[in-house]
Every structure is written in C-alpha cells, then in structure tokens.
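Asks: can you look at this prediction? I've put the sequence above it.
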Amino acid sequence: MDVTVNGQLTQVPFGLSVADLVRGRLPDPRSVAVAVNGAVVRAGDWERTQVGPGDAVEIVTARQGG
C-alpha cells in the first residue's frame, strides 16, 4: 500500500505498525517522535497503531548540537 513518510511516497505492506515502520528506518528508535496524519502517536502506542493506505507519517529524531 502507499503511504507518505516524511514527504516521500513509500510502499509498505498492509498491517504494518508504526513500531515496524520506525524500526525499519532507524537502527535506534530512541529520541524519536511519530505523527500519523498530523496526530502524535505516543511511543507506548506504536505497536498497536497500524499505518493505513494514504496515511501521512512523519518520523522526527531529536539531535543535539548548536
């Protein structure tokens, strides 16, 4: 199915959870925030939150520096 991840159209399998999507893109998912269709998804809800066709997902990582 097609979803948009960080502004790029991406093919993902049906039934994919937010946790699976994050793990597939980032080796260390700590310090990560995720929003699906503009709504922030708490890290504790990633496993049970599925990505659906046409969803827009933003994955943001925190970085230190100046």
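Replies: On my side now, so go ahead. Numbers count the residues shown, from 1 in each chain.
Asks: please count neighbours and contacts with C-alpha atoms only from this point.
Replies: Noted.
Asks: which parts of the chain are helices?
Replies: Assigned by DSSP state H, the chain shows helices spanning 18-25.
Asks: tally of neighbours for Ala56?
Replies: When neighbours are counted by other C-alpha atoms under 10 Å, Ala56 registers 21.
Asks: the one 4 residues further on too?
Replies: Summarising burial for Val60: neighbours were counted as other C-alpha under 10 Å, giving 12.
Asks: please apply the same query to Asn37.
Replies: 14.
Asks: and for Gly52?
Replies: Counted with other C-alpha under 10 Å, the neighbours of Gly52 add up to 18.
Asks: I figured it hits Val3, correct?
Replies: Yes - Gly52 is within contact range of Val3, at 7.3 Å (criterion: C-alpha atoms under 8 Å).
Asks: included below, for side-by-side comparison, is a second structure:
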Amino acid sequence: MVVWINGERREFAPDARVLDALGALGLPQKGVAVAVDGEVVPKAQWAGTALVDGARVEVLTAVQGG
C-alpha cells in the first residue's frame, strides 16, 4: 500500500502501523510527534494504529534552541 510520510511516497505492507512509518524514517521514538490524516496520534497508540492506503503521515521532531 502507498502511504505519504512528510509528503514523500512510501510503500508499506497492508498491515503497517505508525511504528513502521517511524522505522522507515530511521527515527527514534523519543522527541517525535505523529499525525495521521491531520489527527495527532498519542505515542501510546503508535503500535496499534493501522495505516491505510493513501494515508498522510506527518512526523515532527523536537528541536531545542531559540
């Protein structure tokens, strides 16, 4: 299935979850926020939140500084 992550097209297995999207980006599970189709997904739900074909995933990383 096709999932868009931060505007980039990615291919995933039909049973992919939010954690799979983070793994595809090589991102840690700390300091990251995830939204799927405009809805923020709490970290506690990443493993159980299924992605669907055509989903739009936005992954934001926290940065420090000013």
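Replies: Arrived safely, thanks for sending. Just so we're clear, the structure is a prediction, and the values are computed from it rather than from any experiment.
Asks: TM-score for this pair?
Replies: The TM-score (TM-score structural alignment, normalised by the length of structure 1) is 0.89; 66 aligned residues with a C-alpha RMSD of 1.2 Å.
Asks: contacting residues for the aligned residue in structure 2 for Gly38 of structure 1?
Replies: Superposed on structure 2 with TM-score structural alignment, Gly38 of structure 1 falls opposite Gly38. Gly38 of structure 2 makes contact with 56-57 under the criterion C-alpha atoms under 8 Å, 6 or more residues apart in numbering.
Asks: do the same with the one 5 residues further on
Replies: Applying C-alpha under 8 Å, 6+ apart, one finds that Lys43 of structure 2 lies in contact with 33-34.
Asks: what's the distance between it and Val2 of structure 2?
Replies: 22 Å (C-alpha to C-alpha, to the nearest Å).
Asks: over to Thr49 of structure 2?
Replies: Applying C-alpha to C-alpha to Thr49 of structure 2 and Val2 of structure 2 gives a distance of 16 Å.
Asks: in stretch 19-31 of structure 1, what counts as buried?
Replies: Neighbour-count burial for stretch 19-31 of structure 1, counted by 16 or more other C-alpha atoms under 10 Å, picks out 19, 21-22.
Asks: which of these sits closest to Val32 of structure 1?
Replies: Nearest to Val32 of structure 1 among the buried residues of stretch 19-31 of structure 1: Val22, at 8.6 Å, using C-alpha to C-alpha.
Asks: so the closest one makes contact with Ser31?
Replies: No - in this structure, Val22 of structure 1 is not within contact of Ser31 by C-alpha under 8 Å, at 11.6 Å.
Asks: tell me where structure 2 has strands.
Replies: Assigned by DSSP state E, structure 2 shows strands spanning 2-5, 8-11, 32-36, 39-41, 56-61.
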